[in-house]
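Q: Sequence plus predicted model, see below.
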Amino acid sequence: MKKLMVFCLMAMFIYACSSNSNESKKAESTSEVSAPAGNDASAYDEHRGEGKFTNVEIGEKLDPAMAAEGKLVADVKCASCHKMSDERLVGPGWKGVTERRKPEWIMNFVTNPDPMLDKDPALQAQLELCLVRMPNQNITDEEARQIYEYMRENDGVK
């Protein structure tokens, strides 16, 4: 049973990483050869990342319903690569991520990882450790907010 579960997780990982292979391969090859137009790393905000989220209002208290929805999304789209502890699986563990990163950065990264992987020095260093680019999982804005709330729950926010 354990072998079957490991096999299923690996199959999901391979599928997730190959589902948008043409676009990601094109983006990867472009970023290796030369920076695309408008890819000015000096304009990159390492605290916010790059994307549409500029000011996310987060309450002091956890929204349990939103966190529960976030868990459902994360179980399908994230759990094959990320653990809820600080242990790395394929990608880094999620423990403490909401304490290290602003909500805007996290939500921008999960909704559109490619531009941030191309510009963020910390992500590039992480990529050298993990050896696998985070695939774009087509996470909606609402799902990103739910995942963030689930991450907060994991980090002990009540």
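A: Sure, I can see it. The shown structure was predicted, so the numbers you read here are calculated from the model rather than taken from an experiment. Numbering: from 1, shown residues only.

Q: C-alpha from now on. contacts and neighbour counts both.
A: Fine.

Q: Number of residues surrounding Y150?
A: 27 (other Cα atoms under 10 Å).

Q: That one: what secondary structure?
A: Here Y150 is recorded as helix under DSSP: H, G, I helix; E, B strand; the rest coil.

Q: Now it. Nearest residue, chain neighbours left out?
A: Excluding its sequence neighbours, the residue lying closest to Y150 (Cα to Cα, 6 or more residues apart in numbering) is A67, at 4.1 Å.

Q: Quick check: the gap between the one you found and G93.
A: As judged by Cα to Cα, to the nearest Å, A67 and G93 stand 18 Å apart.

Q: Neighbour count: those two, which is higher?
A: A67 (21 against 17).

Q: and the more buried one, what does it touch?
A: Counting by Cα atoms under 8 Å, 6 or more residues apart in numbering, A67 makes contact with 146-151, 153.

Q: need the next SSE after the strand or helix carrying L117, C-terminal direction.
A: Counting by DSSP states H and E, the element that carries L117 is helix 113-119. For helix 113-119, the following helix or strand on the C-terminal side (DSSP H and E) is helix 121-130.

Q: Next up, a structure to set beside the first:
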Amino acid sequence: MKTIFNLILLAVGLLLASCSGQKDNTDNFDINKSTRKEDGQVKASERIDLENKGVGPIQDVMLAEEIDLDRAKEGEVLFNQYCVICHKVNDKFIGPAMKGVLDRRSPEWVMNMILEPAKMLKEDPLAKDLFMEFNGSPMSDMGLSEAQARAVLEYFRTL
């Protein structure tokens, strides 16, 4: 009986200590605060790498000078259906902001990330850095076809 009383007393003490009202360093967290990591390097989400094509089935994407608005509208629908859970257009969220993504990444890299996120995370250094920057949140494989991924890419061109 005395052991049970001591365990209850210990649990109450731990509960009171954890609810002491003291702030921890996460209370003022701002995901958009800085583009530099503590070691002075640019964050993966802000890094520009247009040479990396990623790992996956897409090796070459030819972008027409003019945006295909019908394809972009299809891509917007797909983005709103599958991607907005983790990605916002203008703001970082669970994943990076999509506005200007094609100023930072090659079209091939973007499509490979959409089509093969697990393979990219396993083999692509930039995808690994993004995974770490976004607190170990892996991108989900939404099962999109190449044509659907290309439509999403066309939508990104409009942002």
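A: Yes, it's here. From a predicted model like this one, the values you see are computed outputs, not experimental measurements.

Q: which residues in the second structure form helices?
A: Secondary structure of the second structure (DSSP state H): helices located at 2-18, 69-78, 101-104, 107-115, 117-123, 125-133, 146-158.

Q: Off-centre distance for the third one?
A: Helix 101-104 of the second structure has its average C-alpha position 14 Å from the chain's average C-alpha position, going by Cα atoms, centre = their mean, to the nearest Å.

Q: what packs against it?
A: With contacts taken as 3 or more Cα pairs under 8 Å, 6 or more residues apart in numbering; DSSP states H and E, helix 101-104 of the second structure sits against helix 146-158.

Q: The helix it packs on vs the first structure, average offset?
A: For helix 146-158 of the second structure, the mean deviation from the first structure after alignment is 0.4 Å (mean Cα distance after the TM-score superposition for the first structure).

Q: hmm, who's touching that helix?
A: Contacts of helix 146-158 of the second structure (Cα under 8 Å, 6+ apart): 67-68, 71-76, 78-79, 98-102, 107, 110-111, 114-115.

Q: where in the first structure is the aligned partner of that helix, by residue range?
A: Aligning helix 146-158 of the second structure against the first structure (TM-score structural alignment) gives residues 141-153.

Q: ok so, going back, CSV for the contacts of A67 of the first structure, including distance to S85 of the first structure?
A: Below are the contacts of A67 of the first structure laid out as CSV (distance: Cα to Cα, whole Å):
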residue, distance to S85 of the first structure
Q146, 19
I147, 15
Y148, 15
E149, 16
Y150, 13
M151, 11
E153, 12
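
Q: Can you get me a residue count around the residue lying closest to S145 of the second structure once chain neighbours are set aside?
A: Closest residue to S145 of the second structure apart from its sequence neighbours, by Cα to Cα, 6+ apart: L115 at 7.3 Å. Neighbour count for L115 of the second structure, taken as other Cα under 10 Å: 25.

Q: pretty sure L115 of the second structure is touching S140, no?
A: No: L115 of the second structure lies out of contact with S140 (Cα atoms under 8 Å); the separation is 9.7 Å.

Q: From D118 of the first structure, how far out is the most centrally placed residue in the first structure?
A: Geometric centre of the first structure, nearest residue: V110, 3.8 Å, by Cα atoms, centre = their mean. According to Cα to Cα, V110 of the first structure stands 14 Å off from D118 of the first structure.

Q: which ones are touching the equivalent of K73 of the second structure over in the first structure?
A: Mapped onto the first structure by TM-score structural alignment, K73 of the second structure lines up with A68. Contacts for A68 of the first structure (Cα under 8 Å, 6+ apart) come out as 146, 150.

Q: where's A68 of the first structure relative to E46 of the first structure, distance?
A: A68 of the first structure is 29 Å from E46 of the first structure, by Cα to Cα.

Q: Tell me which residue of the first structure matches up with I8 of the second structure.
A: Under TM-score structural alignment, I8 of the second structure pairs with no residue in the first structure.

Q: and I8 of the second structure, how many neighbours?
A: For I8 of the second structure, using other Cα under 10 Å, the count is 12.

Q: same question, E142 of the first structure
A: 14.

Q: ok, now T98 of the first structure?
A: Count around T98 of the first structure with other Cα under 10 Å applied: 20.

Q: do you know how far the residue lying closest to it once chain neighbours are set aside is from N22 of the first structure?
A: With Cα to Cα, 6+ apart as the criterion, T98 of the first structure has its nearest non-adjacent residue at 6.0 Å, and that residue is R152. For R152 of the first structure, the distance to N22 of the first structure (Cα to Cα) stands at 34 Å.
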